[in-house]
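Engineer: This is a predicted model, with the sequence first.
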Amino acid sequence: MQTTLSENAKLLPRAEEAESILRSCVHCGFCNATCPTYQLLGDELDGPRGRIYLIKQVLEGNEVTEKTQLHLDRCLSCRNCESTCPSGVDYHNLLDIGRAVVDQAVPRPLNQRLMRSAIRAVVPNATLFKNLIQLGRTFRPLMPAALKAKLPRQIHPARPRPTEQHARRVLMLEGCVQPGLSPNTNAATARVLDRLGISITPISQAGCCGAVDYHLNAQEAGLNRARRNIDAWWPSVENGAEAIVQTASGCGAFVKDYGHLLKDDPVYASKAQKVSALTKDLVEVLREEPLEKLGIKSDLRLAFHCPCTLQHAQKLGGAVESVLSRLGFNLTAVPDGHLCCGSAGTYSITQPELSLQLRDNKMNALESGKPQVIVTANIGCQTHLDSAGRTPVRHWIELVEDALH
């Protein structure tokens, strides 16, 4: 579409990128057909095409209002529209640019600022988050219903990890919320990889991937977390680590974007490109291995929820289902599998009403084939779906590891 940036917008660090993305949109509207918020609200401004127009108007110097901010806030960043778009519009990067400009122009109310600051203080801090989860579970009967729903129904403790012994070595991002909410996920990953002759080199200095800060418009703070992770991993990268394995697809999608987000950083650009190239979702590692060696035979009936960050951001839709089928699991059909579950990082906190509607719709779809267990590949989706209190939800690698015994 024709775009003329304002003089102020031309001074933005990513002005050229924003203009290029805007010009790539042909206003066809295919994106609205698969946008979860447009389907719920039926408002053009709550679909990708409308949000692109809002960002265009902002960057062309038109008035920015709280209404503009609200419509951008309601976006899940699920990137379903990118999978649908025939023109290849790089929507998620445009949204990040637009949100930053809008937030600078429209100060948020105090309650929103406090909530966002609290999320950024707590969620990326793995130790603090884990302690608060344990405290919450202790005092669960005294907590209001909204907070109770955020606590996991059951925490599967981490089993012992194997010691490093194989020539093949990979790194693994431990994550910030996963150790507190599902501590056995990474331990199960280590045991399955060990059976396949792959050891995990622990890097304790690597922390939150940076997505929480970045998507709450503390973009420089998010990039600083990326830089710290790159520094933590770099010695092992230089020593020949095969991959940086991600067991949470949300983290994986963001780490795979380090190369793009830091491409203009003179110190980190080349390192970020290397780290992004080495980053693999767990399924990308397992699908290349001789899984028959695991000796798994299971007829457990599973429904797989494919997170948006796996299918739309990383383009790995169908990959986990293929691995689970190879291992003998019985997968049920899931209608509308392309739609978001409503977790979307911190979206379930910042937009609770829309998030719960999407969760319940997704649970209805997942349960339609009467599975014994629902499995997924992202801790946010796992916790959000499980909060419905219906069919149990776990990470798929835990079910694979369970079947080893």
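Structural biologist: All right, it came through fine. Numbers count the residues shown, from 1 in each chain.
Engineer: going forward, measure contacts and count neighbours with C-alpha atoms only.
Structural biologist: OK.
Engineer: what's the closest non-adjacent residue to the residue most central in space within the chain?
Structural biologist: Centrality entry for the chain: nearest residue to the mean C-alpha point is Gly250, 1.9 Å, by CA atoms, centre = their mean. Nearest residue to Gly250, sequence neighbours excluded (CA to CA, 6 or more residues apart in numbering): Thr309, at 5.3 Å.
Engineer: ok, that neighbour - contacts?
Structural biologist: By CA atoms under 8 Å, 6 or more residues apart in numbering, the residues touching Thr309 are Cys78, Arg79, Ser249, Gly250, Gly252, Ala253.
Engineer: Make a PyMOL selection of whichever of the residues you listed turn out to be buried.
Structural biologist: Per 16 or more other CA atoms under 10 Å, the buried members of the contacts of Thr309 correspond to this PyMOL selection:
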select buried, resi 78+79+249+250+252+253
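Engineer: now, which of the contacts of Thr309 sits nearest Arg140?
Structural biologist: Here the nearest of those to Arg140, counting by CA to CA, is Gly250; it sits at 27.7 Å.
Engineer: ok, and what's touching the longest helix seen in the chain?
Structural biologist: Using DSSP state H, we find that the single longest helix of the chain is helix 219-238. With contact meaning CA under 8 Å, 6+ apart, helix 219-238 is reached by 171, 203, 205-214, 255, 258, 261-262, 268, 271-272, 275.
Engineer: one more structure, for comparison:
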Amino acid sequence: MQTSIHESFRELAEAAEAEAILSSCVHCGFCNATCPTYQQLHDERDGPRGRIYLIKQFLESGEATENTRVHLDRCLTCRSCETTCPSGVQYARLADIGRGILERKLPRPVTARGIRWLLRNVVAFRRRFAMAFTAARVMKPLLPSFLRRKIPSRTPPGVWPAVRHDRVMFTPKGCVQSSVSPNTNAAAARVLDKLGVSLIDESASGCCGAVSYHLGHHDEGKAFFRKNIDAWWPLVESGAEALVLTASGCGSMVKEYGEILKSDPEYAEKAAVISGLARDLSEVVLAEDIERLNVAPDSEKVAVHCPCTLQHAQKLPDGVDRILARMGFNLARTRDKHLCCGSAGTYSILQPQLSRKLLAQKVEALSIDAPDKIVTANVGCQLDLGAAARVPVRHWVEIVDDALVDR
């Protein structure tokens, strides 16, 4: 796809990258076949190919309308299109670039800016989110039914094992997960402890930066990246062999630090190291001798939901299934595994109607075999699925931890 970047954008660092991505698209349209929003709306502009044209038009003309933004905002950035694309088009990267430039070029209305400011300044900060979440629990009876269902009962984290092994890894506390599902990281620590790995609970870092970055505030997102790198670097220097992410959304972001900061003279090298050390929990467990875990799963049927950030962004579509199958869990049949649940970070808040349609579709796909529980690998998906499913929704490592015979 031939592109001529407008002169007002040529000096931007992302301009050449966007041009290269645009040139790799051959207009085949295979991406539309697996795009959740195109399947719902049947509008070319709400599929990857159409959005690529909208971004191309914007970068060539230097102008964009509110209508362009509407269609870009509707994109989940689930990256299912990337899994399907025969040409390897880096659609998500192009979407991030387009949104970032558009955010500066075409200011949003005051109300929309305010909502996004709140998301970036509450969700991305652990203590602020914890206070907001506590308040929401108190006000739960007064909230609309759908929001009430999104506020889970608090599960105590249980005992975190002491550092006692030669092999050491670390995991960030997280901003949302530490409040809504504090048992997830603790369960991961207990499971890894049984595998001969001590997991350090790292609390100095903050949000992975995904909230700001994917809302088009790239400089703000990069500031989170750098702060986290500084917080994690002493652990890297002390010999920690991996940075373990139990939320796949955070994992996909951290794995991109190296690429996004590759031109940063101070952080490029460190960012590449951090991204190289980042591992989804399923990767870590699969690399170990799972048979060392003495587990006795119950007979309940488990439906596995693989988040988009795990299967499309990190290219790890079946790791959780393989782990649970090898441990003897009774796995339920599901369908349409490639389709997004509609959570997509802040998407369920900013695009509620479309998100709920996708959520209903996903819950139905996960329920065809009448499972007793659903497991996932990302806290955002866990909250959204839990609001709509008729069975409990948990992180997969929690049911593994529950099945440990010698806890």
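Structural biologist: Perfect, I can see it now. Quantities reported herein were computed from a predicted structural model and do not represent experimental measurements.
Engineer: returning to that earlier point: so which of the contacts of Thr309 of structure 1 sit within helices?
Structural biologist: The helices, defined by DSSP H, take in Ser249, Gly250, Gly252, Ala253 from these.
Engineer: about what we covered before: so which of the contacts of helix 219-238 of structure 1 belong to helices?
Structural biologist: Using DSSP H, these in helices are Ala211, Val212, Asp213, Tyr214, Val255, Tyr258, Leu261, Lys271, Ala272, Val275.
Engineer: about what we covered before: any idea how far Ala303 of structure 2 is from the aligned partner of the residue nearest to Gly250 of structure 1 in structure 2?
Structural biologist: Under the alignment (TM-score structural alignment), Thr309 of structure 1 pairs with Thr309 in structure 2. Separation of Thr309 of structure 2 from Ala303 of structure 2 (CA to CA, to the nearest Å): 18 Å.
Engineer: now Pro157 of structure 2
Structural biologist: Counting by CA to CA - Pro157 of structure 2 and Ala303 of structure 2 are separated by 23 Å.
Engineer: more crowded one of those two?
Structural biologist: Using other CA atoms under 10 Å, the more surrounded residue of Pro157 of structure 2 and Ala303 is Ala303, with 25 against 14.
Engineer: List the contacts of that one.
Structural biologist: Applying CA under 8 Å, 6+ apart to Ala303 of structure 2 gives the contacts Leu331, Ala332, Arg333, Thr334, Leu366, Ser367, Pro371, Asp372, Lys373, Ile374, Val375.
Engineer: you'd agree Asp46 of structure 1 is up against His71?
Structural biologist: Yes. With contact defined as CA atoms under 8 Å, Asp46 of structure 1 reaches His71; the gap is 5.7 Å.
Engineer: more neighbours, those two?
Structural biologist: A count of neighbours by other CA under 10 Å puts Asp46 above the other of Asp46 of structure 1 and His71, at 23 against 19.
Engineer: Contacts only, for the more buried one.
Structural biologist: Residues in contact with Asp46 of structure 1 (CA under 8 Å, 6+ apart) are Thr37, Tyr38, His71, Leu72, Arg74, Cys75.
Engineer: List only those of those residues flagged as buried.
Structural biologist: Neighbour counting with 16+ other CA under 10 Å marks Thr37, Tyr38, His71, Leu72, Arg74, Cys75 as buried within those.
Engineer: what does the host helix or strand of the fourth one rub up against?
Structural biologist: What it means is Leu72 of structure 1. For Leu72 of structure 1, the element it lies in under DSSP states H and E is helix 66-73. Residues from elsewhere that reach helix 66-73 of structure 1 (CA under 8 Å, 6+ apart): Leu45, Asp46, Arg51, Leu54, Leu95, Arg99, Val102, Asp103, Val106.
Engineer: mean per-residue distance, that helix to structure 2?
Structural biologist: For helix 66-73 of structure 1, the mean deviation from structure 2 after alignment is 0.3 Å (mean CA distance after the TM-score superposition for structure 1).
Engineer: mind checking how far that helix is from the chain centre?
Structural biologist: Between the centre of helix 66-73 of structure 1 and the centre of its host chain there is 22 Å, according to CA atoms, centre = their mean, to the nearest Å.
Engineer: next one: stretch 286-298 of structure 1
Structural biologist: Worked out by CA atoms, centre = their mean, stretch 286-298 of structure 1 lies 26 Å from the chain centre.
Engineer: okay, the contacts of Asp46 of structure 1 in TSV with distance to Leu128 of structure 1 next?
Structural biologist: Output for these, formatted as TSV (distance: CA to CA, whole Å):
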residue	distance to Leu128 of structure 1
Thr37	33
Tyr38	36
His71	32
Leu72	30
Arg74	28
Cys75	29
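Engineer: in the stretch 1-150 of structure 1, which spans are strands?
Structural biologist: With DSSP state E, counting those that start in this stretch as the definition, the stretch 1-150 of structure 1 shows no strands.
Engineer: Show me what counts as buried in stretch 300-310 of structure 1.
Structural biologist: For stretch 300-310 of structure 1, burial by neighbour count (16+ other CA under 10 Å) applies to Leu302, Ala303, Phe304, His305, Cys306, Pro307, Cys308, Thr309, Leu310.
Engineer: which ones among those residues are found in helices?
Structural biologist: Within those, residues falling in helices by DSSP H are Cys308.
Engineer: Need the max-distance pair from the buried residues of stretch 300-310 of structure 1.
Structural biologist: Leu302 and Thr309 (20.3 Å).
Engineer: circling back to that earlier point, looking at the contacts of helix 66-73 of structure 1, which two lie furthest apart in space?
Structural biologist: Asp46 and Val106, at 18.6 Å, using CA to CA across the contacts of helix 66-73 of structure 1.
Engineer: From Ala303 of structure 2, how far out is the closest residue to Val393 of structure 2 other than its chain neighbours?
Structural biologist: What sits nearest to Val393 of structure 2 in space, not counting adjacent residues and going by CA to CA, 6+ apart, is Ile374, at 4.7 Å. Distance, Ile374 of structure 2 to Ala303 of structure 2, by CA to CA: 5 Å.
Engineer: Next: Ser367 of structure 2.
Structural biologist: Distance of Ser367 of structure 2 to Ala303 of structure 2, given as CA to CA: 8 Å.
Engineer: Touching, Ile97 of structure 1 and Ala18? I think so.
Structural biologist: Yes. Using CA under 8 Å, Ile97 of structure 1 is in contact with Ala18, at 7.1 Å.
Engineer: more neighbours, those two?
Structural biologist: Taking other CA under 10 Å, Ile97 of structure 1 and Ala18 do not tie; Ala18 has more neighbours (26 against 21).
Engineer: residues in contact with the more buried one?
Structural biologist: Applying CA under 8 Å, 6+ apart as the definition, the contact partners of Ala18 of structure 1 turn out to be Asn93, Leu94, Ile97.
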